[in-house]
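J.: Structure for the following, please:
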Amino acid sequence: MDRRRSRIRYELDHGNIRQLSEEEIKAILRAADELIGTGGRSLLAKILKGSKDKKILEHELDQCPVYGYYQELTLPEITNRIDWTIKKGYLEIQYNGKLPLLIFSEFGWEIERETYAEELFQQLTTLLDCNDYSIVQELKDRNRGMIFLLLDKIEENGNARFIPLLKSWKEIEYKKVQAAIQEVIEQLAQKGSIF
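T.: Reported below is the predicted structural model:
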C-alpha cells in the first residue's frame, strides 16, 4: 500500500479573511510554537479558542500565553485565520507519516523567535528581585538563535542586576552559549547600571 494514499488530506480555506493584524499573526505563531512538529491545525485552533479539550489539558497547552486569544470566535473562524497564515507563508504543513503537522516557515520562525525572546526577557526581568534563577534550567537546549537574541536583549537593556542570573545560567550551559553569556556579563559589568 502506498503510504501517501493513506495520508490524511486537508484543504486550506481562509474564508473571507483578507488581512490579519501583526498582533494576530504573532498570537497564532506563539500558539503554534507549543505544537510545532507534533500537532496540526485543529489542535492549534483549540488552543487559540481556549478549549478545555482533554488533549489540551493533558499536554498543558492551556498554559500557553495566548491560550484563549480568539475565545469569541468559532473554531471554523479560527481555522480560517490559521489557514491564512499558512497561505501567506508564516506556517507550513509537513507530513509525519500520514499526519499533516504544522512547522514554522523561515519567515514565521523569525517572527516567533523575536516574540518568544521578548517573552523570556520579560520573565527574567521579573525574577531580578527574587534571586530564584531556576528558570535557567528551562533555557538550556532551547533554539540557539533565540537564546542569542535573548542575550542581546539583556545586553541592550544594560541592567547589571542581570549578572547573578547570567552567572547561574552560565554554569549549566554548553560552551558556545557560556561564551556568549560571559560576553554579556562583561558588558553589563562595564556599564554598571543598576535599575
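J.: Please count neighbours and contacts with C-alpha atoms only from this point.
T.: Will do.
J.: Point out the other helices and strands that the longest helix seen in the chain packs with.
T.: Determined from DSSP state H, the single longest helix within the chain is helix 106-126. On a contact count with 3 or more CA pairs under 8 Å, 6 or more residues apart in numbering; DSSP states H and E, helix 106-126 meets helix 22-33, helix 144-157.
J.: Also this sequence, please, to line up against the first:
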Amino acid sequence: MLKAKTDRLSEEEIKVILRAADEIIAQGGRTLLAKILKGSRDKKVLQLELDKCPVYGYFKSEKLNEIMQKIDWMIDYDFLDIEYYGKLPMIIYTKRGWQIESDQYADELLNEWKEWIKQGKQNPEMSYLKDRNRKMILLLLEKIKESGDQSFIPYLELWEKIDYKKVRDAIRTTINVLNRKEPIDHSAVKERTESIDEALKGIEPQDLLLKCWVCGERFTFTTGEQQFYKKKGFSYPKRCKKCRNEKDNAFFY
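T.: As a prediction, the model looks like this:
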C-alpha cells in the first residue's frame, strides 16, 4: 500500500487523521479522507459539508499523494482499515483507532460544553448527542464526573430529557456524583491514559506465517502482499504459492 517509506507519524498527526476519518467512516475512502485533510474545495467535499470538520486543511501545505501515504501508514499500523461495500473501498476504524478517536471526541464535546459555560449559553439543543456511539457517550459522562464541575448539571438535565432510558440512567448517575462531590478515581483515569498512550504506538507491519489448506506447509505472507490484498479487498490466501500455481495450471488443462 505504501509506495514510498513514510516516517512515523506524530501522535498529533495520528489523532488528526482519526478525527477527519470520523466524518466519513464507512461512507468514504482514502481519497476523500485525503481531500478533507488537504482542505480541498472539491464539489463532493463541499456538498457533504466536510469543510466544517475541525481538522479540515490540517495538511494543506502537503501534496495529496503525500497525505495518501500518511493514510496508508495509518492503515498499515492498525489505526484504520479498509472494508469493501460492494466494489467501493471504505475507511473504517480498527479497535485501536476507535479507542483513540472516541477518547479525543469525548474531550472535544466536553471542551464544547466548557466554552458554552464561559459564554453563558443556556438551554442548548441537546439532540445532537442522541444516537451517538454508546461507549463514547458513556466515556463523555465519565469525563464529566471526573471534572467535578457542577456547572455541567443544567446541560446534563436538558440532555436527560431527550435521550433513551439507558443513557438517561447514566446521565442521572453523573448528576448525582457531581451533586455529592464524590472523589475522583485517579487510578481509573491513569489506567485510561496509559491505555491510550499504548494504543498510539500502533503495530508495526510484520510478515505472517500462514498454513496452506492444501499441503499443510507453512508459507510466508509478506507485509507487501498483505498491503496489496487489503487494498484490493481480498481475503488472505488459503494456499501456498506452489499450490496456487498447481491450481492455476490445472485450470488450463
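J.: Structure 2: matching residues for the longest helix of structure 1?
T.: With TM-score structural alignment applied, helix 106-126 of structure 1 matches the range 95-115 in structure 2.
J.: mean shift of the matching stretch relative to structure 1?
T.: Comparison of stretch 95-115 of structure 2 with structure 1 after fitting gives an average deviation of 0.6 Å (mean CA distance after the TM-score superposition for structure 1).
J.: Give me the contact list for that stretch.
T.: 15, 18-19, 22, 78-80, 136-137, 139-140, 143-144, 152, 196, 199-200, 202 (CA atoms under 8 Å, 6 or more residues apart in numbering).
J.: neighbouring contacts of stretch 41-54 of structure 2?
T.: By CA under 8 Å, 6+ apart, stretch 41-54 of structure 2 touches 20, 23, 32, 35-36, 39, 56.
J.: just to revisit the earlier point, and the helices and strands packed on helix 106-126 of structure 1 as a markdown table, adding mean neighbour count and distance to Leu128 of structure 1?
T.: A markdown table is the format used below for those (neighbours: other CA atoms under 10 Å; distance: least, CA to CA, whole Å):
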| stretch | mean neighbour count | distance to Leu128 of structure 1 |
| --- | --- | --- |
| helix 22-33 | 20 | 25 |
| helix 144-157 | 18 | 12 |
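J.: Let me have those in JSON lines, adding distance to Ile172 of structure 1 as columns.
T.: Shown next, in JSON lines, are these (distance: least, CA to CA, whole Å):
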{"stretch": "helix 22-33", "distance to Ile172 of structure 1": "24"}
{"stretch": "helix 144-157", "distance to Ile172 of structure 1": "14"}
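J.: rewinding a little: show me what counts as buried in the longest helix of structure 1.
T.: 108-109, 111-118, 120-121, 124 (16 or more other CA atoms under 10 Å).
J.: Next secondary structure element downstream of that helix?
T.: As assigned by DSSP states H and E, the chain's next helix or strand after helix 106-126 of structure 1 is helix 136-139.
J.: Thank you kindly, that will do.
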